[in-house]
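# sequence and predicted model, in that order:
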Amino acid sequence: MKLGIIASAEAASFQLAKDKGLEFLEFCINIGSDLDAFTNQIPELKAASEQTGVKVGSVGRWGSDRISKEGIVEEELQISYRLIDAAAELGCANFVCGVNKVEELSYYENVSFAIDYFRKLINYGAAKGVVISSYNCDWNNFVKDDMAWTLIHGYLPELGIKFDPSHSRYAGRDYLLEARKWGGRFQHVHIKGSVIIDGQRFDDPPAGLDQTDWGTFMAILYGNGYNAGLSIEPHSHVWNGELGDKGVQFTIGYIRSMMF
């Protein structure tokens, strides 16, 4: 496995990651991001990666509408293609996205459109050496649980999963069971702490200072032969600034102690 971190898509991020002893960066070009600004930086990002030896481990896009009542949203499809192109140019083999649920449609119709969308991305990415993964985050996405994975990933054997235990915990699902059953499809994993008190989300502290059973989760990853990226996701409103830096360093040491 390799340890990395979600970071701003800029050249300086590579040196910061290297200084922390991390092996890759993850870029999230989410809804509202300036896609042109990102793609225009690719030569600079490539140069920084080559200079530091820090790779790009994942490129993803969260939050956008990819399907409508009529089917695939063509504009979003083209954005996904551009991001797959960017990932390929950066030497990144993993593109992450979700698919929104259209309330006016039946679950079957939503699944059918999602399959069509992912199949187009899979075919496009295959020619460029980029694997497509769905994310299990709730942000404008219904492809996040066993039912969706059974229907969609069951039909598309090439489709991977980007897994984050915190999303399953906050939704009341069993993240260890999901990891045991679907870990063979994991292509990318987010490392983010989660704390639930009295049934309510409290904070996303650094991994290792939370309630996630990281040791058992890592054992399940090993048991499924997982050998891809572990991407630290600083996501707390409390752990910022100097405290946030200390939290990231703590998580690096904590997760490294379980990497062999």
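Structure received.
# can we go C-alpha only for contacts and neighbour counts from here?
Noted.
# how close does the residue nearest to Ile67 when sequence neighbours are not counted get to Arg66?
Nearest non-adjacent residue to Ile67, counting by CA to CA, 6 or more residues apart in numbering: Val73, 5.1 Å away. With distances taken as CA to CA, to the nearest Å, Val73 is found 5 Å from Arg66.
# looking at those two, which is more packed in?
Arg66 (24 against 15; other CA atoms under 10 Å).
# can you map out the strands along this structure?
Assigned strands in the chain, in chain order: 2-6, 24-28, 55-61, 67-68, 71-72, 94-97, 131-135, 160-163, 186-191, 195-197, 200-203, 229-232 (criterion: DSSP state E).
# and the contacts of stretch 120-132?
Applying CA atoms under 8 Å, 6 or more residues apart in numbering, the contact partners of stretch 120-132 are 80-81, 84-85, 87-88, 92-97, 118, 158-160.
# try this one next to it:
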Amino acid sequence: MAVNNIPSVHLNNDAAIPQLGFGTFQIPPAETKAAVTSALNAGIRHIDTAQMYGNEKEVGEAIRDSGIDRSDIFVTSKLNNDVHDPAVVADALARTTERLGLGPIDLFLIHWPLPEVGDFVETWRALEAEYRAGNVRTIGVSNFNADHLERLLADTDVVPAVNQIEVHPYFQQDELREFNERHEIATEAWAPLAQGAVLDDPVLAEIAEEVNRSVAQVTLRWHIQRGDVIFPKSSTPERAAENSEIFDFDLSQPQVERIDALDKNHRFGPDPATFNFVPE
């Protein structure tokens, strides 16, 4: 699958996921359909949502109304933190499938490991059962550290296809990315622009001037050349289009190394080792 020269990453179950997608985190439901429509109009064919975001229904509406063949669009959602009990995982997945209205979802993730809330291994086993039954095409995890993944690899049968983690120039997570690669787990980078924090970075601004691109485009291109799957969020058609125009230039190795040197080990989101929030 390639639209507007967007390459795909082949997952460990032979599915293919477009390397550039569109994220819907913090997009209100009332604005979601228009935002997803703009992304689809810009040639993006990979949409990322979650039960937690509350906008699955609107994502599905945008895709169904787009006129684009369903098989050409890759859709991800994620299991909410309050439905980790293995007894309710199947129902939770069924509700996501119903809200989206697109048939079996392409990828379903455990959103957070919640190490002190139940047992994510048992939650994963429930997802494995749904995968084997054909109720979801691919399963993976989000925000799992290496020790969490080691437990899954030791105690379950299906290797997660992806691990969606915070990655950006200020928090590069090279050791975890290498762990993922070693076990044929694709790395998806959420907050690829560090929630906008990198847009004022002077090094990135210098490189952007050198290649006649925006700082956002340079940062997203850096991710692409590293092999990350990314899904920047934008509510404006212009920004969605800009984010998709990153496949007709390359960063040189010295430019990549200058961006690599920006790593501050600075996390903007919660630490998966200690994050155990469950909504009431």
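Yep, that arrived. In this text the structure is predicted, and so the values were computed from the model without any measurement.
# against Asp204 of structure 1, how distant is Glu112 of structure 1?
No, residue 112 of structure 1 isn't Glu; it's Ser. As judged by CA to CA, Ser112 of structure 1 and Asp204 of structure 1 stand 34 Å apart.
# of the two, who's got more company?
Taking other CA under 10 Å, Ser112 of structure 1 and Asp204 do not tie; Asp204 has more neighbours (22 against 14).
# isn't the more buried one up against Ile191?
No. Using CA atoms under 8 Å, Asp204 of structure 1 makes no contact with Ile191, being 10.4 Å away.
# list the contacts of Leu93 of structure 2.
Leu93 of structure 2 sits next to Leu79 when contact means CA under 8 Å, 6+ apart.
# what's the matching residue for it over in structure 1?
Aligned by TM-score structural alignment, Leu93 of structure 2 pairs with Ser80 of structure 1.
# do the same with Met52 of structure 2
Checking TM-score structural alignment: Met52 of structure 2 goes with Asn30.
# that match: neighbouring residues, count only.
Neighbour tally, Asn30 of structure 1, other CA under 10 Å: 15.
# tell me how far it lies from Ser64 of structure 1.
Taking CA to CA as the measure, Asn30 of structure 1 falls 7 Å from Ser64 of structure 1.
# what's the angle from the longest helix anywhere in structure 1 to strand 131-135?
In structure 1, taking DSSP state H as the definition, the longest helix is helix 107-126. If you take axes from the mean of the first three to the mean of the last three CA atoms, to 10 degrees, helix 107-126 of structure 1 sits at 150 degrees to strand 131-135.
# for helix 107-126 of structure 1, buried residues please.
110-111, 113-119, 121-122, 124-125 (16 or more other CA atoms under 10 Å).
# so what's the residue count around Asp91 of structure 2?
So Asp91 of structure 2, with other CA under 10 Å, has 12 neighbours.
# now do the contacts for Leu107 of structure 2.
Going by CA under 8 Å, 6+ apart, Leu107 of structure 2 touches 74-77, 136-140.
# could you rerun that using 7 Å?
Leu107 of structure 2 makes contact with 75-77, 136-139, according to CA atoms under 7 Å, 6 or more residues apart in numbering.
# conserved subset of the residues you listed in structure 1?
Retained in structure 1 by both residues aligned by TM-score structural alignment, their matches' CA atoms under 7 Å are the following of the contacts of Leu107 of structure 2: 75-76, 137-139.
# which one of the residues you listed sits closest to Phe247 of structure 2?
The shortest approach to Phe247 of structure 2 among those belongs to Val75, at 21.5 Å (CA to CA).
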